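Visitor: below are the sequence and a predicted model for it; my questions follow.
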Amino acid sequence: MVLPSLLALSGVHYCNKYPADPAVKEMAWSHLAQALRALKYAVTRLVAGTDDDMALPLLVTTLMLSVVETCRGDTEGNYKHHSRAARPLLASVLASGLYDRQDSTIDFVMELYTYVTCITDLTVEASPLGAIYPETESNFGPMISSRSPGMLLGCAYELFHAVPLISDLCVRQRNARLGKTQVDPGECHGFEKAYSALHLKISTWEPPSDAISDFANAGRVYQEALLAFLEMSATDAPDSEVIKDRTDVAMVLLSNIPQHAPIGVTLYWPLSLFASITDNTQYRQTIRKRFQQTYDDLGIGNILTIIDFLDRLWDNQTDTTLRNTSPVQSTSLQSLTRKQGTDISFL
């Protein structure tokens, strides 16, 4: 089932670049159907306890299906269902003892899981996926390697430690406010304490001294985006000037990351967040141009869906609404896309 999922990804990618070839499209969907059928039977065997060795192939296939939907340019939120399905599979892999930290292939699978689930956490308004036990940061550590910078997390793996905790805090705060005219003071103090600890953890992060400049700058972009996300999500009155300053810093960092730097293809979420909150036309066009060039080079479908989302968002935003509301309409990119009738991937 892993091989058919990889072949499906290759076929979908090829269809994006050469859409006029119906034979390739038919072959791509045929491989996808094979992967789904194999997935169904493997899940049955795993649940029945007759084949514990299936946990790792199931995890890889499930993650690849999320990437397939991303590459296809999914507009219905299918990618996140695969992301959610990966969580119990990861638990099975960790429990099985198959996870060897010295195996670079397994290490990459864990990095892919971390990237997919963390970006999904940051995109949707739901309980976090990234950690098996969101309230305990230590459970997130085994999923991320610090032995060398990866092509997805770069050198910012420590920042990704915080993502499930950020998501969990935001969800708990939102749930506490629902149906309440007044939040309990003790509960409010707990939120403030958690917020301060997370803010300190993120703001004091430094890239490793030996980090490649592209990786360090990309990590800094994520740092500014996570701080902006936390400040806008977990406070009732975010400081618009602070958010603006974070956007300014991120754009300077972006200017120092070459267009074709490999780590640049992992910046869709932070750049989309900044693009959705800024009214700076130059910043908007810089991000849009970068996304368009990346699509021209790689042909990944979700880049076009992101560009379309931003174009429509900017058309609907006015200087008046940006001034009279908070710097953003919502920190949830998913809620913004749903207002347009879509649900897209920012992986």
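Guide: Sure thing, it's come through. Residues are numbered from 1 along each chain as shown.
Visitor: CA only for contacts and neighbour counts going forward, please
Guide: Noted.
Visitor: who are the packing partners of the helix or strand hosting residue 189?
Guide: Under the criterion of DSSP states H and E, residue 189 resides in helix 185-203. In terms of contacts (3 or more CA pairs under 8 Å, 6 or more residues apart in numbering; DSSP states H and E), helix 185-203 is packed against helix 157-177, helix 213-233.
Visitor: which stretches in the stretch 1-150 of the chain count as helices?
Guide: Secondary structure of the stretch 1-150 of the chain (DSSP state H, counting those that start in this stretch): helices at 2-17, 22-48, 55-72, 78-96, 104-123.
Visitor: determine which stretch of those helices is the most buried.
Guide: Highest mean neighbour count of those: helix 55-72, a mean of 24 (counted as mean count of other CA atoms under 10 Å).
Visitor: sorry, back to before: next, the buried residues of the helix holding residue 189.
Guide: Burial within helix 185-203, assessed by neighbour count using 16 or more other CA atoms under 10 Å, is assigned to 191, 194-195, 198-199, 202.
Visitor: roughly how far apart are residue 66 and residue 310?
Guide: When distance is defined by CA to CA, to the nearest Å, residue 66 is 22 Å away from residue 310.
Visitor: what of residue 29?
Guide: Here residue 29 is placed at a distance of 29 Å from residue 310 (CA to CA).
Visitor: same question, residue 321
Guide: Separation of residue 321 from residue 310 (CA to CA): 16 Å.
Visitor: ok so, going back, what does the helix holding residue 189 rub up against?
Guide: Applying CA atoms under 8 Å, 6 or more residues apart in numbering, the contact partners of helix 185-203 are 159, 162, 165-166, 169, 173, 223, 226-227, 230, 234.
Visitor: again, but for stretch 17-37
Guide: Contact with stretch 17-37 is made by 1-5, 7-12, 14-15, 61, 299, as judged by CA under 8 Å, 6+ apart.
Visitor: please repeat the previous calculation with a cut-off of 10 Å.
Guide: 1-16, 38-40, 42, 61-62, 64-65, 68, 295-301 (CA atoms under 10 Å, 6 or more residues apart in numbering).
Visitor: A further structure is provided below for comparison with the first:
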Amino acid sequence: MQAIAAPNVALIKYWGKGDQKTNSPASGSISFTLSAETLWAKTKVLSRDVSKGTIGPTMEINGTTVAVKDSLVRLLDGFSQCAHLTGASASSGSSALRLVEEFSRDISIVSQTNIPIASGIASSAAGAAALALALNEYYRTNFDRKILSCLARLYSGSGARSVYPGAVEMVCDANAHSLLRWHAVPLSVHPSFHSLECLILLLSSAPKPLSSTEAMNRCADHPSQKARLVRIPARLDRCRSALQRGCFNDLAEVCEEDWKCMHSVVQEAAEVTYITEDGRAFSDWVTTQRRTAGLQAFCTYDAGPNCIVFGFPDDLSRIRKSQPRFQYLACKISW
């Protein structure tokens, strides 16, 4: 069986790791999950005959065999640990733990994605969610979405949010086991926001100059990153409130404030610039149009050069007509 997941775009960014062992974030975050009709990762897990070959998992992405990374080992460990912690029963009535041990790790993971990899459009988030869903089907562990969110996080920190549709928040349950502490939850949104759509300004499909993980590691102990983390709880409150009240301008202002702060930290602490001059000029134009001409749209950037715009359909059409020289990809939000 094939599992499918879509990327999510953070409104309040996940930037900074907490516990490395569980790949937990240093703070909460809020995102929109996009529709898998446009951008997707599809993954299936197959049994592998190891009698004549190397034991352990293999992984293939878009037809190319890739090296098994620590993140995959961490995820597979997580399935066994979650079976221990939850005492989950598989849908067949057998012990989930027995099934995990029985199938072991002699598996082939086959993934396909139409998302440019490592270009700042959350390909790893979609891949992590699809992989967690596929392993849940393969092992017949029947884990719920909360646990699957924790498991996806083990592979990719932002992947935890792609397990859910719509608006999603990453939260911490301080009383839970460390493996299950950080997980995503769906957020309620004002009905007027269900008309929001996404427009991606495609400035580059090339891999970014520095991976998100490496850039986060460089930022970890920098004073600007520590100062940023102090401000995140207030931004989360503002973002959550704007989503629930349906106040677009409040949402736009806090989201723009957050991505600009994050990229300022990256430039100062990691000494890398993800955003191009064209991208910066475009996002400045959108902000000016919103503040002076009533455009109901705002921009955000993850760790990459491609600009993501959220707005209402007529406003996104207005952007395309006013800025025709750029290449755009229109996406729905998975309400």
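Guide: Structure received. Note that the coordinates shown come from a computational prediction; the quantities given were computed from them, not determined experimentally.
Visitor: TM-score of the superposed pair?
Guide: Here the TM-score for the pair of chains, by TM-score structural alignment, normalised by the length of the second structure, is 0.36; 203 aligned residues with a CA RMSD of 6.4 Å.
Visitor: hang on, the earlier thing: just put the helices of the stretch 1-150 of the first structure in CSV and tack on distance to residue 217 of the first structure.
Guide: As requested, the helices of the stretch 1-150 of the first structure are exported to CSV (distance: least, CA to CA, whole Å):
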stretch, distance to residue 217 of the first structure
helix 2-17, 28
helix 22-48, 36
helix 55-72, 25
helix 78-96, 27
helix 104-123, 18
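Visitor: quick check: which of those helices is nearest to residue 249 of the first structure?
Guide: Among those, helix 104-123 comes nearest to residue 249 of the first structure, with 20.3 Å by CA to CA.
Visitor: which other helices and strands contact the closest one?
Guide: Secondary-structure packing of helix 104-123 of the first structure (3 or more CA pairs under 10 Å, 6 or more residues apart in numbering; DSSP states H and E): helix 55-72, helix 78-96, helix 157-177, helix 268-277, helix 333-339.
Visitor: so that helix versus helix 157-177, what angle?
Guide: Counting by axes from the mean of the first three to the mean of the last three CA atoms, to 10 degrees, helix 104-123 of the first structure lies at 30 degrees to helix 157-177.
Visitor: which of the helices and strands packed on helix 185-203 of the first structure sits most buried?
Guide: helix 213-233 (a mean of 23).
Visitor: the next helix or strand after it packs against which elements?
Guide: Counting by DSSP H and E, the next helix or strand C-terminal to helix 213-233 of the first structure is helix 240-255. Here helix 240-255 of the first structure touches helix 213-233, helix 268-277, helix 281-298, going by 3+ CA pairs under 10 Å, 6+ apart.
Visitor: mind running it again at 7 Å?
Guide: Helix 240-255 of the first structure sits against helix 213-233, with contacts defined as 3 or more CA pairs under 7 Å, 6 or more residues apart in numbering; DSSP states H and E.
Visitor: packing partners for the helix it packs on?
Guide: On a contact count with 3+ CA pairs under 7 Å, 6+ apart, helix 213-233 of the first structure meets helix 185-203, helix 240-255, helix 268-277.
Visitor: can you do 6 Å?
Guide: Applying 3 or more CA pairs under 6 Å, 6 or more residues apart in numbering; DSSP states H and E, one finds that helix 213-233 of the first structure contacts helix 240-255.
Visitor: angle of the helix it packs on against helix 281-298?
Guide: Going by the same axes, to 10 degrees, helix 240-255 of the first structure makes 40 degrees with helix 281-298.
Visitor: tell me the angle of helix 240-255 of the first structure relative to helix 213-233?
Guide: Using the same axes, to 10 degrees: helix 240-255 of the first structure against helix 213-233 is 160 degrees.
Visitor: can you list the neighbours in contact with helix 240-255 of the first structure?
Guide: Helix 240-255 of the first structure has contacts (CA atoms under 6 Å, 6 or more residues apart in numbering) with 217, 221, 224, 228, 327.
Visitor: about what we covered before: want to throw the contacts of helix 185-203 of the first structure into a markdown table with distance to residue 113 of the first structure?
Guide: Shown next, in a markdown table, are these (distance: CA to CA, whole Å):
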| residue | distance to residue 113 of the first structure |
| --- | --- |
| 159 | 15 |
| 162 | 15 |
| 165 | 16 |
| 166 | 18 |
| 169 | 21 |
| 173 | 26 |
| 223 | 20 |
| 226 | 19 |
| 227 | 22 |
| 230 | 22 |
| 234 | 26 |
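Visitor: number of residues surrounding the nearest residue to residue 131 of the second structure once chain neighbours are set aside?
Guide: Distance criterion CA to CA, 6 or more residues apart in numbering; nearest residue to residue 131 of the second structure, sequence neighbours excluded, is residue 43 at 5.9 Å. By other CA atoms under 10 Å, 27 other residues sit near residue 43 of the second structure.
Visitor: which positions within the helix or strand harbouring residue 43 of the second structure qualify as buried?
Guide: Assigned by DSSP H and E, residue 43 of the second structure falls within strand 41-47. For strand 41-47 of the second structure, the neighbour count (16+ other CA under 10 Å) marks 41-46 as buried.
Visitor: before we move on, the earlier item: higher neighbour count, residue 321 and residue 310 of the first structure?
Guide: Using other CA under 10 Å as the criterion, residue 321 of the first structure and residue 310 rank with residue 310 on top: 21 against 13.
Visitor: tell me the spacing between residue 302 of the first structure and residue 30 of the first structure.
Guide: 21 Å.
Visitor: what's the answer for residue 175 of the first structure, then?
Guide: According to CA to CA, residue 175 of the first structure and residue 30 of the first structure sit 43 Å apart.
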